[in-house]
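Novice: Requesting a structural model of the entry that follows:
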Amino acid sequence: MRRANTASVLARRPSGAPTMNSFRSVGMSEKEIYGDTPTELIQLERLRTMETVASLYSDIRRNEGEMSAPNDAQELVDIDPELVTWDGPEDPENPRNWARSKKWRATIGIAMYSFLGPFSSSIVSPAVPKICVAFGVTNTTVAALMVSVFVLAWAFTPLVVAPLSEMFGRRVVLHVSIFVLLVFNMACGLANDLGEMIAFRFLAGAGGAGPLAIGAGVVADIWNDDERTAAIGLFSIGPTLGPVVSPIIAGWIAMNLEWRWVFWILIIVNGVVLAFGLVILEETYAPILLKWKAIKLRKETQNPALHTVFEITNFTALEKLEIAVMRPIMLLFTNPIVFGLGLLMAFTYGFLYLLLVTFPSLWEVDYGFSVGISGLMYLGPGIGFFVGILTVTPVSQWAYHRLVVQNGGVAKPEFRLPAIAIGAVCMPVGLIWYGWSAEKQLFWIMPLIGAALFGIALISVFQCIQSYLIDMNPAYAASSTAAATTFRSLFGFGMPLFASQMYGKLGRGWGNTMLAFVALVIGTVFPVVVYFRGEKIRKWNDKRMDARKAREQAKREERITRRLESEARAQEKKLGPETPLVERREIHGIPEEEASEDGSLRRA
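Specialist: Reported below is the predicted structural model:
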């Protein structure tokens, strides 16, 4: 069998000098590739080619990280003439090659979406007293549940949403998530009893979790490793500021209007952000974009066999779900670094929501402020976040680059941690300052200074740990951050529930002092151990993880190979012995003199 000359295909291009890469992107019809070869032989050739491509591609991707842009297998286009890839390394359709303005537009879009979930999580806090009166709730733990149950959904939903975004695309999953958030925020506004409110808040949290789970993946889709720092910083602003900004707005709404208006305003914000996202957000996941390209070329060429490498070798839906769920859990409980640093991040996040839940009682009951003024008190931690962003980021970058230079230009993940010392100091100091000034009811600015110090500490902890978890092992970066997200969401849900009992028995002073000692221990011990012994621990754990990954990959490759070989044997059996040997040889490009003595085929 001889493949058709490419001249007829190149002639279809409207303009421009043709190259091999651009030729591949046009796609060819079955006639142009295989000429007059019988259909049965064509199918056999395809199966053998796919088997070869699957084997070679597994080697190409063996060391690929979870945050890396998937390789499109351009190296294999000469082996598989029906393989759809990008039009060369500079293809503008590849998200990594988008114009910077287009990249920043997508980054702003995902940042706004990731802001909306945390914004929705705490907006109800100033209205909780009115909701409790309306529903006859007197238990303070149940009252806190209305706020924190939203965060509980973030512990589990991301583990399912992430693989869904790889199967159906980032954009559609993001839009559906925000739509779900909109629907159940509306349901919360229409709730008639406590049970409905808690159920709808949990489901709204599940919708708000989508951007938090996919956002880092979108950033990784479009930005190269050396360009990603600023984009990650912008993406991180939403989840950080969202929980603080919303109570400031909700305080005045709850004071002057019925509590349901908190949700009506939230729905308006939700709808505006969704409309904005529908306009500016484009699909960024390369395998989906290439799949769409293949579908388009199939229609143009009338060749239904055109395919991407991902359609041959990609994980099944069940495999993706298993990896997304099991790998983060395994990392959390078997990797001491992920557990230790994740615990510090979880404690910090838990106290943030404890602060959000207890602020109304502090300012409205103890200080006698109105609901609106009490909402303004959330500016304390908010200012701390801004100060943290302005100070921690440059200090972290300066320390990192200096340590790299001192290490002969060789970077290490541990060099991301020095700036966490800011959090190690500010967190216990801030907790004690806030607790005792609130206990003694000092001038209102004193508790806010303590809350601001905590805000600075939170930025320090989150930035340093997230950067470390991504650099620690790029092959498991997404799983490591997912493990930390699950851990911190559980603390964000659980810590506010015991706040009233703790403060009721110990008071705000001793209660926060106890938490400050916990913060001092985990905020110094774990980072110091990781900084000085992290490399040794990483190598030990990476060896275990890589061995496990290799076993999983080998089993998966074996399944793909068995399937393709089985289909090829069935096709060969269908061909029968009457098929001319020369055609069977030529189909693999094997010269006659290289055929085995018994006339059997050799694999290309």
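
Novice: CA atoms for contacts and neighbours, from now on please.
Specialist: Will do.

Novice: And the next helix or strand past the lengthiest helix in the chain?
Specialist: Ranked by residue count under DSSP state H, the longest helix found in the chain is helix 499-575. Moving toward the C-terminus from helix 499-575, the next helix or strand (DSSP states H and E) is helix 581-586.

Novice: quick one: buried residues of that following helix?
Specialist: Residues 583-585 are the ones in helix 581-586 that count as buried (16 or more other CA atoms under 10 Å).

Novice: which residue sits closest to G430 in space, ignoring its chain neighbours?
Specialist: G450 (4.2 Å; CA to CA, 6 or more residues apart in numbering).

Novice: can you pull the contacts of the one you found?
Specialist: 429-435 (CA atoms under 8 Å, 6 or more residues apart in numbering).

Novice: between the helix or strand where it lies and helix 499-575, how big is the angle?
Specialist: Using DSSP H and E, G450 falls within helix 445-472. Per axes from the mean of the first three to the mean of the last three CA atoms, to 10 degrees, the angle that helix 445-472 makes with helix 499-575 is 20 degrees.

Novice: buried set for helix 445-472?
Specialist: For helix 445-472, a neighbour-count test (16+ other CA under 10 Å) marks 446-472 as buried.

Novice: Ok, stretch 363-375 next?
Specialist: Buried residues in stretch 363-375, counted by 16+ other CA under 10 Å: 363-364, 367, 369, 371-375.

Novice: And that stretch, end to end?
Specialist: In stretch 363-375, first residue to last residue: 9 Å (CA to CA, to the nearest Å).

Novice: so how far is it off the chain centroid?
Specialist: 38 Å (CA atoms, centre = their mean, to the nearest Å).

Novice: which other residues reach it?
Specialist: 126, 247-255, 359-360, 377, 441.

Novice: out of the residues you listed, what pair is the most spread apart?
Specialist: Within the contacts of stretch 363-375, two members stand farthest from each other by CA to CA: I253 and Q441, at 26.0 Å.

Novice: Let's see this one next, to set against the first:
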Amino acid sequence: MSFLVPLVSSVVAPAVELILADFHSSSTTFPTFVLSVFVLGFAVGPLLLPPLSELYGRVIVYNVTNVLFVVFTILFGLSYNEAMLLGFRFLSGFAGVATISIGPASIADIMPREKRGKAVSLWAVGTVIGPMVGPIIGGYVTEVLGWRLIFWIISIIAGLVTVVALTISRETYPPVLLERKASRRRKETGNPNYRSRLASDLGLRELVIRSIMRPSKMLILCPIVTTSCVYICVLYSIIYIFFSTFSIIFKEVYDFSTFDSGLVFIACGIGTLSGLAYLGYFSDKTLEKRVRAERLITPEDRLPFLVTVPGVLSFSLGIFVYGWGVEKHVHWIVPQVGTAMAGFGYILIFTAVQTYLIDAFEDHSASVNGANAALRGLAGALIPLGGLDLYKTLGWGWGNSLLAFIALAFAPFLWILAVYGEKIRRTQLFKSRL
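Specialist: The predicted structure follows:
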């Protein structure tokens, strides 16, 4: 599901013109908003679903949301007007984000710290490749079978995955497992004093409220979470500006067909896969050296300059190459190289920061990942709406140059965290009240 859900976020991109024609609409905002409203569901879901997974367990949240995702995807394919389509697309994004926002927390449940970098990198393959592959599949299926068939096919595949997950999934969250064990002991012995050592003294109502409020609280009160999430949401917004305008730009500038415009996402996918391989090797290698040397491992070890510097430079330079390649109408391979560079840099920074947050907030890894997912989802939903206006005002070259300069302006925050993150974490007095 961590592949299918991101795939659905972009699979509709090559089909928006046909959907508009099908609904007899001439809306100028619909082509971008049909992508953004799904990501808006990505912003709302993480505020509720990860806290519930820390309260009731990962598996029940996965199973319920997987079923809802299948239902809403079917209804999206059956929509007969814009309001229905946008509504069900939002709901499918809300339900589908569970696997994305809770997935890294499940990895933290079962993997030792020195092996999480590689594990998160492998998990991230689906979340990253999904949006790249989506337009390719969408472009082909739309041309051959029509846009509705895309979502019925996805519903069938997601339904099969859901059935398998219902059968084989097992709980991994330690506090829930310990509480279930304590509950069994109370029933078997009749002794009400058996309690999990991780059990809370709070009542159910207060526990639910505190759990649901935790992602927002971390985002607002914790400088590390705020800084990290703001930086990631800037990069995520830029990537989604790309996703929402790729098809339009390559059709307009290079006269690509609907199917060909879907293929332009491949380059970015190749770049991100290369970045994941690079990160998986160097991230865990740093920690493994510390373990062998019997040195203390800190979350800041997830942000080595060997990862962050290439990430920052590759992302920004890739945006410049893409923008000016399109502006000067050079061969289409040049902007494709730029998108590959941007994809390489983005995944280095995104995955490094994500594993850093998981390690820094191990007890509440789902909530901190939820805070991250919520902010980037909100930014990814709203900011790309102005993407075409940005390019119309500044042009492809200077419009993308502005995005690159913004990304560079936020880069120092990453290095501040690497150097001073541990000291900042020690001063967070509110942490005990999470």
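
Novice: Just the TM-score for the two chains, thanks.
Specialist: The TM-score (TM-score structural alignment, normalised by the length of the second structure) is 0.90; 432 aligned residues with a CA RMSD of 2.7 Å.

Novice: Same list, the buried residues of helix 581-586 of the first structure, but as JSON lines with distance to S236 of the first structure please.
Specialist: As requested, the buried residues of helix 581-586 of the first structure are exported to JSON lines (distance: CA to CA, whole Å):
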{"residue": "E583", "distance to S236 of the first structure": "60"}
{"residue": "R584", "distance to S236 of the first structure": "58"}
{"residue": "R585", "distance to S236 of the first structure": "58"}
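
Novice: Quick one: the residues in the second structure that stretch 266-284 of the first structure pairs up with.
Specialist: Alignment of stretch 266-284 of the first structure against the second structure: residues 154-172, by TM-score structural alignment.

Novice: Buried residues in the matching stretch, which are they?
Specialist: Within stretch 154-172 of the second structure, judged by 16+ other CA under 10 Å, the buried ones are 154-155, 158-159, 161-162, 165-166, 172.

Novice: same check, this time on stretch 277-296 of the second structure
Specialist: Within stretch 277-296 of the second structure, judged by 16+ other CA under 10 Å, the buried ones are 277-280, 282-288, 290.

Novice: what's next to that stretch, contact-wise?
Specialist: Residues outside stretch 277-296 of the second structure that contact it (CA under 8 Å, 6+ apart): 114-119, 121-122, 297, 301-302, 304, 306-307, 348, 351-352.

Novice: repeat that with 7 Å
Specialist: The contact list for stretch 277-296 of the second structure (CA atoms under 7 Å, 6 or more residues apart in numbering) reads 114-115, 117-118, 121, 297, 301-302, 307, 348.

Novice: same deal with stretch 23-33 of the second structure?
Specialist: Under CA under 7 Å, 6+ apart, the answer for stretch 23-33 of the second structure is 16, 20, 81, 244, 385.

Novice: rerun at 10 Å
Specialist: With CA atoms under 10 Å, 6 or more residues apart in numbering as the test, stretch 23-33 of the second structure has contacts from 12-20, 36-37, 39-40, 79-82, 86, 240-241, 243-245, 248, 381-382, 384-388.

Novice: among those, which ones are buried?
Specialist: Buried among these (16+ other CA under 10 Å): 12-16, 19-20, 36-37, 39-40, 79, 82, 86, 240-241, 243-245, 248, 381-382, 384-385, 387-388.

Novice: Sitting in strands, which of these do you find?
Specialist: Among these, no member falls in strands (criterion: DSSP state E).

Novice: what residue of the first structure matches up with P335 of the second structure?
Specialist: Here P335 of the second structure is matched to P447 in the first structure, going by TM-score structural alignment.

Novice: what's the closest non-adjacent residue to its match?
Specialist: Closest residue to P447 of the first structure in three dimensions, ignoring its sequence neighbours and counting by CA to CA, 6+ apart: Y434, at 4.4 Å.

Novice: What of V234 of the second structure?
Specialist: Nearest to V234 of the second structure is A407, by CA to CA, 6+ apart, at 6.8 Å.

Novice: Tell me if I'm right that the one you found and F315 touch.
Specialist: Yes - A407 of the second structure lies in contact with F315 (CA atoms under 10 Å); the separation is 8.2 Å.

Novice: Which one's more surrounded, the two?
Specialist: Between A407 of the second structure and F315, F315 has the larger neighbour count (other CA atoms under 10 Å), namely 27 against 21.

Novice: circling back to that earlier point, which residue in the first structure lines up with the residue nearest to V234 of the second structure?
Specialist: Matched by TM-score structural alignment, A407 of the second structure corresponds to A519 in the first structure.

Novice: who are the neighbours in contact with its match?
Specialist: 344, 347-348, 423-425, 427-429, 431, 513, 525.

Novice: which ones among those are found in helices?
Specialist: Per DSSP H, the subset of the contacts of A519 of the first structure in helices is 344, 347-348, 423-425, 427-429, 431, 513, 525.

Novice: Pull out the buried residues from those.
Specialist: Buried by 16+ other CA under 10 Å: 344, 347-348, 423-425, 427-429, 431, 513, out of these.

Novice: What about the buried residues of stretch 363-375 of the first structure, which are in helices?
Specialist: Among those, the ones falling in helices (DSSP H) are 371-375.

Novice: coming back round to it: need the ones in helices among the contacts of A519 of the first structure in JSON lines (columns: distance to K102 of the first structure).
Specialist: Formatted as JSON lines, these follow (distance: CA to CA, whole Å):
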{"residue": "L344", "distance to K102 of the first structure": "36"}
{"residue": "F347", "distance to K102 of the first structure": "37"}
{"residue": "T348", "distance to K102 of the first structure": "35"}
{"residue": "G423", "distance to K102 of the first structure": "35"}
{"residue": "A424", "distance to K102 of the first structure": "38"}
{"residue": "V425", "distance to K102 of the first structure": "40"}
{"residue": "M427", "distance to K102 of the first structure": "38"}
{"residue": "P428", "distance to K102 of the first structure": "42"}
{"residue": "V429", "distance to K102 of the first structure": "43"}
{"residue": "L431", "distance to K102 of the first structure": "42"}
{"residue": "T513", "distance to K102 of the first structure": "48"}
{"residue": "V525", "distance to K102 of the first structure": "43"}
